[in-house]
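**Student:** Predicted model follows, preceded by the sequence.
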Amino acid sequence: MRRHRLAFSLALSALLSLSLVTWAVAEPGDAAVRKYFAAETAALTNQPIVTATSIDQWKAKRGEYQEQLKEMLGLQPWPEKTDLQTTVTGTLEKDGVTVEKIHFQSRPGLYVTGNLYRPTKAEGRLPAILYVCGHGKVVEDGVSLGNKTHYQHHGAWFARHGFVCLTIDTLQLGEIQGLHHGTHHLGMWWWVNRGYSPIGVETWNCVRALDLLQARDDVDPERIGVTGRSGGGAYSWYIAALDDRIKAAVPVAGITDLQNHIVDDCINGHCDCMFWTNTPRYDFSFLPAMVAPRPLMIANTDSDPIFPLDGVTRTFFAAREIYSLYDAKANLGLAIVDGGHADTQPLRVPAFHWLCRHLKGESPLIDDPATPMFTKKELKVFGELPADQINTEIQETFVPVAPGAEVPASEIAWKSQAAELKETLLAKSFAGWPNRKSKPQLTQVVADKIGDATITTFDLQTQPGVVLPVILIDNGGQNATLQLADQTDWTALETLTTAAADGKSPNSDAAQTLLKSPGKTYFLVQRGVGSTQWDQDKKKETHIRRRFLQLGQTVHGMRVWDTRRAIQAIESQSPGTPLTIAADGVDAGVAIYATIFEPSVAKVTATHLPADHRNGPILLNVRRFMNMPEAVALAAQNAQIEVDADGAAAVAYAQTVGKQLKWPAKQVTVNK
């Protein structure tokens, strides 16, 4: 182990030459995971744009891309467009501008509050703007007035210049305050299992806002544009990419690339409302590419710390490749002004001009500023919040979860059902796994003895840049066990291997217990544990986990992969040896999923196995099509499953399937 630690220390020293930006090295795995993120990001740069070789190819794929985007937003299947229940609660009029205080329901009980600005006197149908708001919190006397009131000057400007402009509140900062920060700091990692992100709600609200605008007699349905800044800039991207009814767009300070988010730490400053569920593993340049060939201006400042200039310009030039294929480079603009992350007049002027040009056919001199016309309180929509609102709990229902699976009627039906679930897992939950078919190898680092036990430390490379310790305690015998080691196990293993190197017996009870492990017990020190442990500061560890999400992965999903590689390596080293996997809690769920794809596993011994993915493991999208009970049944095709009393609910479905299909009685058991 001492030689292993020395080798790791040398590698770590080399990695420290990397630019770590604001991420200080606090744990031994920080530099290694930093390098991993850089490599994974580089592999996804400008995907899928870089695969486009012709306009015909891009057009042929665009429909598929739109369906993927819907799924990435939690909008697949496409929700029913129910009655909007549009209600105007009051109007304001001043200096030729009329404001309708309006609310609608994008789905029953999901209220969207907004202000609709229009010229008081106008004839015919007018071009319209959907203005989506950033994080401008407005609360007076403990009451949220909605961020629409913070951005009112934009709507007023458009109305004064011949547009209808609907400015809508966001989920978190509206008059009814929902959540944007589930994984950011609230620990709601189960959102990931559902493929839920509040950006899906924001985008759906925009879809329904377009429905509202198109239904109005004073709006030309073929001349609708979108703009917004910061969070609103992001929502502008998503709705423009998804909905072709948007004829011109100006997202302001709302996008940058994976390089900025993952490598340069911008993700730390953004809530969940900025991010999709990146199942197909795309870069954010995908969004402007999907707007092509419609008119799109990317607007930003040169010193924005959360949307840095280098990432913004890289995104622009990547999108221009697709605009060029359409022979529509003139429809893509880039406006950069000086300043930081702020809503400034110099940044508004290019947006106003672009939308006048492409929706009105005019190129006016913008010589009047956008200024507020009303007090914020005047613009409030609700006198009393509706009792039937679901905004505050929309994360529980927005993305449908799969019901419990039916028990198959026959072996043939089960094989079909199992094959479909495995295929869906690979496509929707584990698409971030490496494409590696070669058998992994256990590379011996050091071997020592304590009494009759041999303690051997191996290195296991599970993918390029990821090397995990595997420690074998061999007390003789034919059977082998793979134990998934957590940080507590690692502490005991370090004590044991250090003592073995010194020719001594370990002085801790935990290490003594490990030393007595029966047969051959391999301990896989999991990714993020022991020598690969990253910073455990709650905020920093959270943003590390969020980085995995934007790479189309999860920590638990990659641990499933690592466990598979360990199983394969042990099989290569000891062909035909019956292998049991032992794990506890969420790690037991990891073991179950690895066993689904590794038929050489003879048995899984799981303690405290969660019955519902809400309690882990966290895997992309998994609750959209299955839950832990189905996973246990899939694993039980290959291996015996043994759980303690806490796991009874998790294995009940597998027991029923086994009874129906006449599996051996010991295939799925509960030790009470």
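**Tutor:** That came through, no problem. Numbers count the residues shown, from 1 in each chain.
**Student:** Going by C-alpha atoms from here, please, whenever you check contacts or count neighbours.
**Tutor:** OK.
**Student:** How many residues are close by Ile239?
**Tutor:** 24 (other CA atoms under 10 Å).
**Student:** and the gap between the nearest residue to it once chain neighbours are set aside and Ile471?
**Tutor:** Closest residue to Ile239 in three dimensions, ignoring its sequence neighbours and counting by CA to CA, 6 or more residues apart in numbering: Thr203, at 5.7 Å. From Thr203 across to Ile471, the span is 49 Å (CA to CA, to the nearest Å).
**Student:** need the helices for the stretch 1-150 of the chain, in chain order.
**Tutor:** Ranges of helices in the stretch 1-150 of the chain, per DSSP state H, counting those that start in this stretch, are 2-15, 30-44, 55-72.
**Student:** Not counting its own residues, what contacts the shortest one?
**Tutor:** With contacts defined as CA atoms under 8 Å, 6 or more residues apart in numbering, helix 2-15 is touched by Pro28, Ala31, Ala32, Lys35, Val445, Val446, Thr457, Thr498, Ala501, Ser531.
**Student:** Against that first model, consider the following:
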Amino acid sequence: MRKLFYILCGLLIWMDGRSQTSDDAYREPLKQVLTEIEGQYGIKIRYSDAMVNDHFVTYARWRFRPDVEKTLTNVLATQDLSFSKTGDKSYKISAFQYHLKTVEEGKAQLEYLSSLYNDVASWEKRKTELRACMYQALQLSPVPPAPVSKPITTPVRKMDGYTVENIAFEVLPGVYTCASLYKPAKIKGKIPVVLCPDGHWEKHRYRADCQYRCATLARMGCMAISYDIFAWGESLLQFKSEDHRRSLAMTVQTLNAFRILDYMLKLKEVDTSRVAISGGSGGGSHTMLVTALDDRIKLTVPVVMVSSFHSGGCPCESGMPVHLCGNGTNNVEIAAMAAPRPQLVVSDGGDWTAHVPEVEFPFLKKMYGYYGKPDQVENVHLPNEKHDYGINKRTALYEFIGKHFHLDLTAVKDKTTGQFDESKVTIEPETSLYVFGDHGEKLPANAIHGYDELKKQFEGKGK
């Protein structure tokens, strides 16, 4: 009976399809077309009704090809939908993934970009044009004036070989970004600064691995500062969590880095010739972008994010049209804008950075070679690891910063094994890292609330 039912359904669909002509543009409901594809190719397609209801496909049957994936592409592209393979004969439909290309498309784009320049002069011209466009795309041309308020700080907490204090910056009138500042317990002379943005991992800067990283950098002799991404952490006192997935998140996060640099580089203990930034995942996207835009950054370590085919799926990474600059760019070319400043690309085998050694890294070596400094860019690839900022990735960061900033690493290495020792780091509870109190009761009175209030500060810019 079931077989007969499917035969009858297929016959009805076929008859309905035959009734369409060019007068109707061979128009069929999308849901019906997907059922036809399932029947013709013997596959199963997962999707939500909301995604397909009231959607229609013109010239539907004319889009079919012998290859099922080519057929799906032809049909779904008309609806701003895409698909992914979930099994041998199963697929899942999702909204068009604008930030993604195929691996092959990423390679092809790098080859095209390579044809646009062949020496320092032609590359510097391209870089200047990209940078100007990126500022415009972010609505930061010009960068808005900084509020005159001083940062808000909490009492210093003394740890083993380092200190921690929490600090809040007013980046725009009534818009605050909170951070934790880690310093060596004893500071002699001028010391380096390391900006430590993080990605979308749970707990963000409150995470143990973030605290390990910042505290160890401080014990190495650096000032390290970790700061909230927009609408995460204490930023949620002013904005909703869903506001993080809106375009101005990318702009505010970039502005956060500029404001923090403005403050840090005025401290008498800071060596302005030794300024670094390193973040993972979404923080890696942020790392590449800030380095491309700000020459005050002298060393950069983007972690698990350099990819020719993935531009970051969150609007905080691609919500503004930065990647459309120069008739199209990608994260690898943006990373190349750091040249000839030292850069360490950390990649792994478990995400979109799996191809870095053979695809993205050679491109970066070529770009650094224009300056006669191919050794200034390095890649640590961890093929058996996944998408995180784990100990092996942190170890690569410590070694790279130690080498280029000429730091004595004996204080943070085990005397017996020679391995980095993070055991002296105190992992604090989340509330210890708050600036505005356990319940936000200390949030300044002028703090704005809501994304609409933020948008007002950018009205008319970037147009």
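**Tutor:** Structure received. Keep in mind it's a predicted model, so treat the numbers as computed, not measured.
**Student:** before we move on, back to that, adding neighbour count, write the contacts of helix 2-15 of structure 1 out as JSON lines.
**Tutor:** Listed next are these as JSON lines, based on neighbours: other CA atoms under 10 Å:
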{"residue": "Pro28", "neighbour count": "19"}
{"residue": "Ala31", "neighbour count": "26"}
{"residue": "Ala32", "neighbour count": "22"}
{"residue": "Lys35", "neighbour count": "20"}
{"residue": "Val445", "neighbour count": "18"}
{"residue": "Val446", "neighbour count": "17"}
{"residue": "Thr457", "neighbour count": "24"}
{"residue": "Thr498", "neighbour count": "17"}
{"residue": "Ala501", "neighbour count": "18"}
{"residue": "Ser531", "neighbour count": "23"}
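**Student:** Looking at those, which is nearest Leu212 of structure 1?
**Tutor:** Ranked by distance to Leu212 of structure 1 (CA to CA), those are led by Lys35 at 47.5 Å.
**Student:** Distance check, that closest one against Val466 of structure 1.
**Tutor:** Look at Lys35 of structure 1 and Val466 of structure 1: by CA to CA, they are 10 Å apart.
**Student:** mind checking what Tyr263 of structure 2 lines up with in structure 1?
**Tutor:** Here Tyr263 of structure 2 is matched to Leu212 in structure 1, going by TM-score structural alignment.
**Student:** For its match, give me its contacts.
**Tutor:** Leu84, Thr86.
**Student:** Direction-wise, compare the helix or strand containing it with helix 55-72 and give the angle.
**Tutor:** According to DSSP states H and E, Leu212 of structure 1 maps onto helix 198-214. With axes from the mean of the first three to the mean of the last three CA atoms, to 10 degrees defining the directions, helix 198-214 of structure 1 sits at 110 degrees from helix 55-72.
**Student:** Superposed on structure 2, what's the mean shift for helix 198-214 of structure 1?
**Tutor:** Its matched residues in structure 2 lie on average 1.0 Å from helix 198-214 of structure 1 after superposition (mean CA distance after the TM-score superposition for structure 1).
**Student:** How far does that helix sit from its chain's centre?
**Tutor:** Mean-position distance between helix 198-214 of structure 1 and its chain equals 21 Å (CA atoms, centre = their mean, to the nearest Å).
**Student:** same check, this time on stretch 557-566 of structure 1
**Tutor:** Using CA atoms, centre = their mean, the offset of stretch 557-566 of structure 1 from its chain centre is 20 Å.
**Student:** quick revisit: how about the contacts made by the residue mapped onto the residue nearest to Ile239 of structure 1 from structure 2?
**Tutor:** If you follow Thr203 of structure 1 across to structure 2 using TM-score structural alignment, you land on Thr254. Taking CA under 8 Å, 6+ apart as the contact definition, Thr254 of structure 2 lies against His286, Leu289, Val290.
**Student:** Against Pro144 of structure 2, how distant is the first one?
**Tutor:** Going back to what we said before, that points to His286 of structure 2. 19 Å.
**Student:** Helices along the stretch 301-450 of structure 2, start to end?
**Tutor:** 315-318, 331-336, 360-370, 391-404.
**Student:** Of those, which is nearest Val164 of structure 2?
**Tutor:** helix 391-404 (19.0 Å).
**Student:** what's the closest one in contact with?
**Tutor:** 209, 213, 217, 220, 301, 303, 342, 344, 346, 380, 407-409, 420.
**Student:** Specify which member of those is nearest to His310 of structure 2.
**Tutor:** Distances from His310 of structure 2 to these, taken by CA to CA, are shortest for Val303, at 13.7 Å.
**Student:** Map that closest one across to structure 1 for me.
**Tutor:** In structure 1, Val303 of structure 2 lands on Val252 (TM-score structural alignment).
**Student:** measure Tyr117 of structure 1 to Ala156 of structure 1 for me?
**Tutor:** Distance of Tyr117 of structure 1 to Ala156 of structure 1, computed by CA to CA: 6 Å.
**Student:** Can you work out which residues contact both of these two?
**Tutor:** With CA under 8 Å, 6+ apart, Tyr117 of structure 1 and Ala156 have common neighbours Val97.
**Student:** Lys365 of structure 2 pairs with which position in structure 1?
**Tutor:** Counting by TM-score structural alignment, Lys365 of structure 2 corresponds to Arg320 in structure 1.
**Student:** For that match, give me its contacts.
**Tutor:** Contacts of Arg320 of structure 1 by CA under 8 Å, 6+ apart are Ala289, Lys329, Leu332.
**Student:** Which of the residues you listed are conserved in structure 2?
**Tutor:** Contacts from the contacts of Arg320 of structure 1 that recur in structure 2, judged by both residues aligned by TM-score structural alignment, their matches' CA atoms under 8 Å, are Lys329, Leu332.
**Student:** okay, the contacts of Arg320 of structure 1 in TSV with neighbour count and distance to Lys59 of structure 1 next?
**Tutor:** Below are these laid out as TSV (neighbours: other CA atoms under 10 Å; distance: CA to CA, whole Å):
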residue	neighbour count	distance to Lys59 of structure 1
Ala289	25	11
Lys329	17	17
Leu332	22	18
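**Student:** re the thing from before, which two among the contacts of helix 2-15 of structure 1 are spaced furthest apart?
**Tutor:** Lys35 and Ala501 (30.7 Å).
**Student:** what's stretch 305-313 of structure 2 in contact with?
**Tutor:** Under CA under 8 Å, 6+ apart, the answer for stretch 305-313 of structure 2 is 97, 99-103, 105-107, 109-110, 280-282, 284-285, 317-318, 323, 330-332, 335, 345, 347, 352-353, 355-356, 360.
**Student:** any idea how far it is from the chain center?
**Tutor:** On CA atoms, centre = their mean, the centre of stretch 305-313 of structure 2 falls 8 Å from the chain's centre.
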